[in-house]
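In: no FASTA, just this:
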């Protein structure tokens, strides 16, 4: 059994991390994502998002983006989908809007303040309580309008549901075009795609820093796996680890000062910690099997990882200081073959991929109760990543023979597929909240 596991790990030191067999993408990295939403519940919050006054001055429709964000959340139903606008001055007719079936009303306007510069004003009203919930005034350039719309959608989520919205967060993922590989960054809805890294060799395992300013990843540009830390704003990067053998599976500590990584420099793949500047390498596991895919717990005290020390891959947990500080404890027992641990931001859940009769399927485990449930009925799921609010899990799967990004709510009720027509998309990672 150990030989089988060893063969599995050695042939894909990064299959736990998403593989080298990334399929091809479309001819344009700037192609737009299509979003298909399914399985949302019936008890949706009815909201009227009116067309922003003078929005026609803009190259991008704020109203459409806000409506789409709220629909994708799985919590809202848009009761107004046309082009009618409503004044953002004065008090709305609460009774009239209640009769039209709206529980909340969002209105706004656009004022051009200079060449390519705009002031965007929005107000939100609670129709049920007949009260104003305030609003925002945002100054935006023409090329930053999507961010402004996402900020408004986030504000609506916070004011009506009391939780922080995730529409202003970002995604990273890897695509392949011909023989070229690209690490790209996009908005949370998969739109506004920007290239961060191009290479003629594979790029895998992107991992966001806690402040959202850097992404660590594994690049094969030197014909071997090397871990890099890439500063997105400047394009500056450092080779974090270029040890002999495989360098893989970077994962940031919650304070952003360290990363946990997997190295095979001493033989079999083991877990190490390293400072974010590439100094202070420290070995954390010392087993005779394969330990890989480390993930820090939310409080930074522990590291979850994949190991075949019991025969088949399972998820274990150890002290962030290493096994010598606290021995590894097995966490998963429900399935016989488990990889890709990811911890929810609140530390309550563990997402992972389980092999069920040859089908690789996304599961979620309640760490307090030990209850596990499948979030999908897929056969080719990989690379799970929690949204910053912990409400959704992003992952890669296959639809119609093509790799796509998909997101599912942690209760499994709301699902959405993000695809680029004719393209394959892999290795997703959902970025943190941006202050």
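Out: It's in. Worth saying up front: this structure is predicted, and the values here are computed from it rather than measured.
In: contacts, neighbours, all on C-alpha from now
Out: Noted.
In: quick one: distance of stretch 282-292 to the chain centre.
Out: 28 Å (CA atoms, centre = their mean, to the nearest Å).
In: my error: substitute stretch 129-148 in the last question.
Out: Put simply, stretch 129-148 sits 24 Å off its chain's centre (CA atoms, centre = their mean).
In: in that stretch, what counts as buried?
Out: Neighbour counts using 16 or more other CA atoms under 10 Å place 130, 135, 138, 139, 140, 141, 145, 146, 147, 148 of stretch 129-148 among the buried residues.
In: now stretch 240-255
Out: Buried residues in stretch 240-255, counted by 16+ other CA under 10 Å: 240-242, 245-254.
In: now swap in stretch 182-194 and tell me
Out: Buried, per 16+ other CA under 10 Å, within stretch 182-194: 182, 183, 184, 185, 186, 187, 188, 189, 190, 191, 192, 193.
In: dropping in the other structure now:
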């Protein structure tokens, strides 16, 4: 009989050293917005200019063509200094300018302006005060504001991602900015770490660690580093997934029979069975409304995705395209189901519209795992294998924009995109 849990464990164990991720864009939207981001005036200047971080964020989205500005003689630092004819000649449709001032108490203030070059008017003008340690996150927040104003969608540049790396001697659980910078090691272990899952408020990570020679679910605070055991029942404890309100988690236990779905309070009390079958039920994930749990099961003879009421009940099959579909993830807007499907002999990222059932295969790689939606539902982060090495990749929900994220010399697995920043 096909043993689903064992298969997923083998996939998870082919997971690098701690370093910052580098991101290569290997695709882009057909229609990109040409935007100029002028270097912000600042004295003294830090190693990074804020405009360079903003421009890199916009470029990574695949929706913007960030123009070279060094050839323009006038480099304004506020809205009053903009000469629209110069930027129109550069074929810019939008323009961002700004300046950074040093304040008493080791604080900084950035003023930035987003201009519509075609209509010759100001779209946004804002100020932020911040500390030097908040330099990059402030740049990401500005990029989010620009992105939302010009696309109508929420930006995700100021969010966090987590992932697992593996070296010859140990595993690490990493948390980094969405662009791969500012990575922090949350846990180092000689034994595997798998299945990181963000709490809805972004303050905690649940994950599975094998440090006690068996899979145990922990919950760890990102601010203090303190953690506690959520589930250490007989058998395997795996696949944590937070409810949208953060009060409960769906987990997988094998303490009584085959792997089955349970829910449990975030403090480890109130265990409740959700599925009861003679087959393997695993990989639960909550729908955004908190009323439904999606999961993978081989109850129909091959792995497919099902859903069940969050209080338990009769599961219903969801995926019908192809004979092998696993690792469900529901988009934060509740419209799409992402999963890994076996397509022409390759494990690839696919999405299914939950209302129509229409399926699209998004990735062009062959060994994809662990899809995870961005908070705006537009991008899916996932793990794959390139040249025999584990790496991360991302694809837009419509398949038009593709990116590859990697750490030099590392194997990277188990990505999870954190919630929207507050």
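Out: All right, it came through fine. Note that the structure is a prediction, hence the values are computed from the model and not measured.
In: what's the TM-score once they're superposed?
Out: Scored against TM-score structural alignment, normalised by the length of structure 2, the superposed chains reach a TM-score of 0.96; 420 aligned residues with a CA RMSD of 1.6 Å.
In: tabulate the buried residues of stretch 182-194 of structure 1 (CSV), appending distance to residue 362 of structure 1.
Out: Formatted as CSV, the buried residues of stretch 182-194 of structure 1 follow (distance: CA to CA, whole Å):
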residue, distance to residue 362 of structure 1
182, 25
183, 23
184, 23
185, 23
186, 23
187, 23
188, 20
189, 21
190, 21
191, 24
192, 27
193, 26
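In: name the nearest of the residues you listed relative to residue 388 of structure 1.
Out: residue 188 (10.7 Å; CA to CA).
In: can you tell me what the closest one aligns to in structure 2?
Out: Alignment note (TM-score structural alignment): residue 188 of structure 1 maps to residue 178 of structure 2.
In: that older thread, export the buried residues of stretch 129-148 of structure 1 to TSV and tack on secondary structure and distance to residue 6 of structure 1?
Out: Shown next, in TSV, are these (DSSP: H, G, I helix; E, B strand; the rest coil; distance: CA to CA, whole Å):
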residue	secondary structure	distance to residue 6 of structure 1
130	coil	64
135	strand	57
138	strand	55
139	strand	56
140	strand	54
141	strand	54
145	helix	50
146	helix	47
147	helix	46
148	helix	50
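In: out of those residues, who's nearest residue 317 of structure 1?
Out: Once CA to CA is applied, the member of the buried residues of stretch 129-148 of structure 1 that ends up nearest residue 317 of structure 1 is residue 147, at 37.9 Å.
In: sorry, back to before: hmm, the match of residue 188 of structure 1 is touching residue 157, no?
Out: Yes - Residue 178 of structure 2 is within contact range of residue 157, at 5.9 Å (criterion: CA atoms under 8 Å).
In: circling back to that earlier point, which ones among the buried residues of stretch 182-194 of structure 1 lie within strands?
Out: Taking DSSP state E, the ones among the buried residues of stretch 182-194 of structure 1 that sit in strands are 182, 183, 184, 185, 186, 187.
In: how about the contacts made by the residue mapped onto residue 160 of structure 2 from structure 1?
Out: By TM-score structural alignment, residue 160 of structure 2 lines up with residue 170 in structure 1. By CA atoms under 8 Å, 6 or more residues apart in numbering, the contact list for residue 170 of structure 1 reads 185, 186, 187, 188, 430, 431, 432.
In: again, but for residue 362 of structure 2
Out: 348, 349, 350, 351, 395, 396, 397, 398, 399.
In: for residue 338 of structure 2, see how far away it is.
Out: Plainly put, residue 362 of structure 2 is 10 Å away from residue 338 of structure 2 if you go by CA to CA, to the nearest Å.
In: which residues do these two both contact?
Out: 349, 350, 351.
In: residue 29 of structure 2 is in contact with residue 62, isn't it?
Out: Yes - using CA under 8 Å, residue 29 of structure 2 is in contact with residue 62, at 5.7 Å.
In: that's all I had, so thanks and see you.
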